[in-house]
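S.K.: pasting a predicted model and its sequence here:
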Amino acid sequence: MSVTRRQVGIAGLGVPLALAMTGTAQAGPRHPRTLYIAGDSTAAQKYADAAPETGWGMALPFLLHRQLTVANHAVNGRSSKSFVDEGRLGAVLSAIRPGDLLLVQFAHNDEKTADPTRYTEPWSTYQDHLRLYVEGARARGARPVLATAVERRRFDADGRAVPSHGEYPAAMRALAAEERVALLDVQALSLALWQELGPEETKRYFNWTATEQDNTHFNPPGAIAVARMVARELLRTRVLAPRDVRRPDGEIPESWITWPEADA
């Protein structure tokens, strides 16, 4: 029996070849589910030296019931390609178990055409790399979930929120439809929210400080708002049931967000 390139790619990420070829995983004992996040700096855990910068993955646990653990593997500066090349997807797949979820959000760094270690082309290599996450999760009996990249704070001269991710959201939407993967359209939802809030009010959601004007990364209010989008989309797409989600409309105090020391 010949082995395809795609099978070799999945097996090389730490998925047993037998599972990669069948697309199924052996049944194991029941366990509390874990939601793994694979993504970039907009979702990542931040530490004390970066405060008040906050990844939306830091706020997500406050919106999910405690029996659903969040394992945030998102890392600053990574693309769908570099996350794989550095062995980070392999590490996630080595830990993931049947019934778990793998939530994937990339595009911010895939767009960096000048950096061959991170750049992917939307309709070819970007989709090819996303398939590694989808197939790797499925081979482990876990459920993949794709999330279009959250929008930057960008407005035109007339105060209209402007999309910044080019063809990447459309490419992810098309792949999700092709592979029948749940899609959380965070890009569309965040663009609509920034439009509703306007140029000035959105500054309260991004990492604007006395010394920095960051239109990509969030502070606690922004991270909470995006995490709420993610939780609501997980409900809308029926990835999660109502019993899995808490405080969908409730207040989450900014004081709940904490930044541990980097060596903790």
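M.R.: Yes, it's here.
S.K.: C-alpha only now, for contacts and for neighbours.
M.R.: OK.
S.K.: and the residue nearest the centre of the chain?
M.R.: Q105 (3.0 Å; CA atoms, centre = their mean).
S.K.: wait, K81 touches T120, no?
M.R.: Yes - between K81 and T120 there is a contact at 7.0 Å, judged by CA atoms under 8 Å.
S.K.: number of residues surrounding T22?
M.R.: Applying other CA atoms under 10 Å, we find 11 residues neighbouring T22.
S.K.: so it versus E261, what's the distance?
M.R.: To E261, T22 is 43 Å away according to CA to CA, to the nearest Å.
S.K.: show me the contacts for K81.
M.R.: With contact set as CA atoms under 8 Å, 6 or more residues apart in numbering, K81 has these partners: D110, T117, R118, Y119, T120, Y126, H129.
S.K.: and the helix or strand hosting the last one, what does it pack against?
M.R.: Using DSSP states H and E, H129 maps to helix 127-139. Using 3 or more CA pairs under 8 Å, 6 or more residues apart in numbering; DSSP states H and E as the contact criterion, the elements in contact with helix 127-139 are helix 5-11, helix 17-22, helix 80-85, helix 88-95, strand 101-105, strand 143-147, helix 168-179.
S.K.: presented hereafter is structure B, for comparison with structure A:
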Amino acid sequence: MLLPHVLRAVAALLLLAIASAHGQSLPTAVNTDPARAQVTLPVPANPALPSLILIGDSTVRNGRDDGQGKGAAGQWGWGNPIAAWFDPAKVNVVNRAVGGLSSRTYITSGHWERTLAVVKRGDVVVMQFGHNDASAVNDASRARGTLRGTGDETEGIDNLLTHQHEVVHTYGWYLRKYVADIRAKGATPVICSPIPHKQWDAQGRTKRDRDTYGGWAAAVAREQGAGFIDLNDEVARRYDALGHDAVMQLFPQTVPDEHTHTNWAGAALNAQVVAAGLKALGDPRIAAWLKPQPPVNPLPPAREDDRPVVDAASVRDEAPRDPALPTLFLVGDSTVKSGGLHGAIGWGERIAPWFDPRRINVVNAAIGGRSSRTYFTEGRWDKVRDQLKKGDIVLVQFGHNDGGRIGDPAMKNRASAPGTASETVEDTRPDGSKEAVHTFGWYMARYVADAKAKGATVILAAPVPHRDRWQDGRDFATFADWDRQVADANGALFLDLTLLVADGYKQIGADRVNTFFADARTHTNEAGAAFTAERVVAGLKALPGNPLGPYFADKTVAGR
């Protein structure tokens, strides 16, 4: 009779064969162990060039290397942003690290064998392991630990995960194997000590790993005459200089107890230290690969802006909680209300705590993918107008979806005509019917007139700026001008939200601003939405007559 572990091995092989035959990956349940997961890793983009090859764990390459769809706020390894320091015309930067692995399981999983196959003479291979090496040597979940130290001690185990006999070595032994294998290919090995954790000692300084993996990595590098970057100590020194509060901003804010994986800002800092360490090795080849000027505030390769026309049936219409109270209605697009799609949060979803719920309702009636035109033609404005009563306030922000050429299918029948005049442009709907499209200013003036007729106060807000359009020049200049013209001509208030947010960004700097977005340039994440909401409130308090003054919460109620 076949033993149970043999049967399991046979079943796994059959499943792999079936999946391969149909060109499919294995089901998720089979890939729960990182050491056995099917991971697609990059290869050199230009085989004619030398390569800087990175191996390690999730602090070098996290997950699918995409920030989990959360943009800069997600978890990132330093192996992604370090590419910005190198000239792609001179060197390939190939990040073949795999999350969840140790110096041992990167080898036993077969990842090292596959990586070594792309290493050639003249390449440089940088390794950083240690975060997972302290795990259990033998268990049924990961079985990834290594023996402590740098000696030649071994431990024979019957691996509870793989059901194979295995001889486990020390952390230092595995590093020496990498060094020997790399040199056998005519390439140059560089050892990094692991990045420090977000932890502090009794004196308030960042904890170092000098007595464990940091010290052992240094010892192997000295013994082998290999290049060494003391990433653990150098990053810790940077953390100490920045201070506790600034270091906290280098880690994902949605996971307060996350002490290992950085967000994009933290990964960029670590990458800068690695790049400086590589340059300090004195290898003229590496010096030639580096860009003459290091990048300033490199941006994460965030997911492309996705501006779908959100299905109205999927959005719950909000209504005033207490009809007896005045209501602040928010009207706009996905920058006001995103609902958490792909990690995006609109500022309107984080503004309620700034108001006293005993004195005013806050109703966010915004919906993603709409322009001043489509919010009107879909009847969504009618729903807001019908709820309005004397004493209510309406804040309207459109512009992100109003641009483009009318008639262009890519605009999804959203573009409004430019300006504030009364002329119209004919557009053809998908069903073949014709639509007389008005100017942006016409739609905004209609909102003002309808709301004022119900006794409400109207505030027209210029659109929030893009991530790449706040440092130089002015974003949404024409839309801001049209909003101002309509407000002045029709008795509404104007809030220059574009400049308010841009000025706030300038105060905190690009490094922090780059952590505020869930996609390439438009939609904010949790932190960005909260920051923008605070800027909106500052602008509202500065409006002539301070119409919302009686309704703001005190700092205790707002949680600030």
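M.R.: It's in. Everything numeric in this text was worked out from a predicted model, so none of it was measured.
S.K.: just to revisit the earlier point, pull the contacting residues for the residue nearest to the centre of the first structure.
M.R.: Here Q105 of the first structure is in contact with I37, A38, G39, D40, L146, A147, T148, A149 (criterion: CA under 8 Å, 6+ apart).
S.K.: corresponding residues in the second structure for stretch 68-84 of the first structure?
M.R.: Stretch 68-84 of the first structure lines up with residues 91-107 of the second structure when matched by TM-score structural alignment.
S.K.: ends of the matching stretch, what's the gap?
M.R.: End-to-end distance of stretch 91-107 of the second structure (CA to CA): 25 Å.
S.K.: then stretch 98-117 of the first structure?
M.R.: Using CA to CA, the distance between the terminal residues of stretch 98-117 of the first structure is 31 Å.
S.K.: can you give me the buried ones in that stretch?
M.R.: Within stretch 98-117 of the first structure, the residues scored as buried using 16 or more other CA atoms under 10 Å are 98-111, 117.
S.K.: T209 of the first structure - how many residues pack around it?
M.R.: By other CA under 10 Å, 13 other residues sit near T209 of the first structure.
S.K.: same check, this time on the one 5 residues further on
M.R.: Residues near D214 of the first structure, counting by other CA under 10 Å, number 16.
S.K.: spatially nearest residue to it, not counting backbone neighbours?
M.R.: Setting aside the residues directly before and after it, D214 of the first structure is nearest to N207 in space (CA to CA, 6 or more residues apart in numbering), at 5.2 Å.
S.K.: isn't there a helix covering A538 of the second structure?
M.R.: Yes - assessed with DSSP: H, G, I helix; E, B strand; the rest coil, A538 of the second structure lies in a helix.
S.K.: any idea how far it lies from A267 of the second structure?
M.R.: From A538 of the second structure to A267 of the second structure the distance is 32 Å (CA to CA).
S.K.: same question, N132 of the second structure
M.R.: According to CA to CA, N132 of the second structure and A267 of the second structure sit 18 Å apart.
S.K.: tell me the residue in the second structure aligned with R154 of the first structure.
M.R.: With TM-score structural alignment as the criterion, R154 of the first structure matches Q199.
S.K.: ok, that match - contacts?
M.R.: Neighbouring residues of Q199 of the second structure by CA under 8 Å, 6+ apart: T206, K207, H259.
S.K.: quick check: A449 of the second structure touching N490?
M.R.: Yes - using CA under 8 Å, A449 of the second structure is in contact with N490, at 7.4 Å.
S.K.: rewinding a little: where do the contact lists of K81 and T120 of the first structure overlap?
M.R.: Common neighbours of K81 of the first structure and T120, counting by CA under 8 Å, 6+ apart, are D110, Y126.
S.K.: how close does the aligned residue in the first structure for W173 of the second structure sit to T120 of the first structure?
M.R.: Matched to the first structure by TM-score structural alignment, W173 of the second structure sits across from D128. Between D128 of the first structure and T120 of the first structure the computed distance is 9 Å (CA to CA).
S.K.: these two: who's more crowded?
M.R.: T120 (25 against 17).
S.K.: show me what contacts that one?
M.R.: Counting by CA under 8 Å, 6+ apart, T120 of the first structure has contacts S80, K81, D110, E111, T113, Y126.
S.K.: element containing the fourth one?
M.R.: If I follow you right, that is E111 of the first structure. Counting by DSSP H and E, E111 of the first structure is found in no helix or strand.
S.K.: how much space between it and A11 of the first structure?
M.R.: Distance from E111 of the first structure to A11 of the first structure, by CA to CA: 27 Å.
S.K.: hang on, the earlier thing: filter the contacts of Q199 of the second structure to the buried ones?
M.R.: By neighbour count, with 16+ other CA under 10 Å, those hold T206, K207 as buried.
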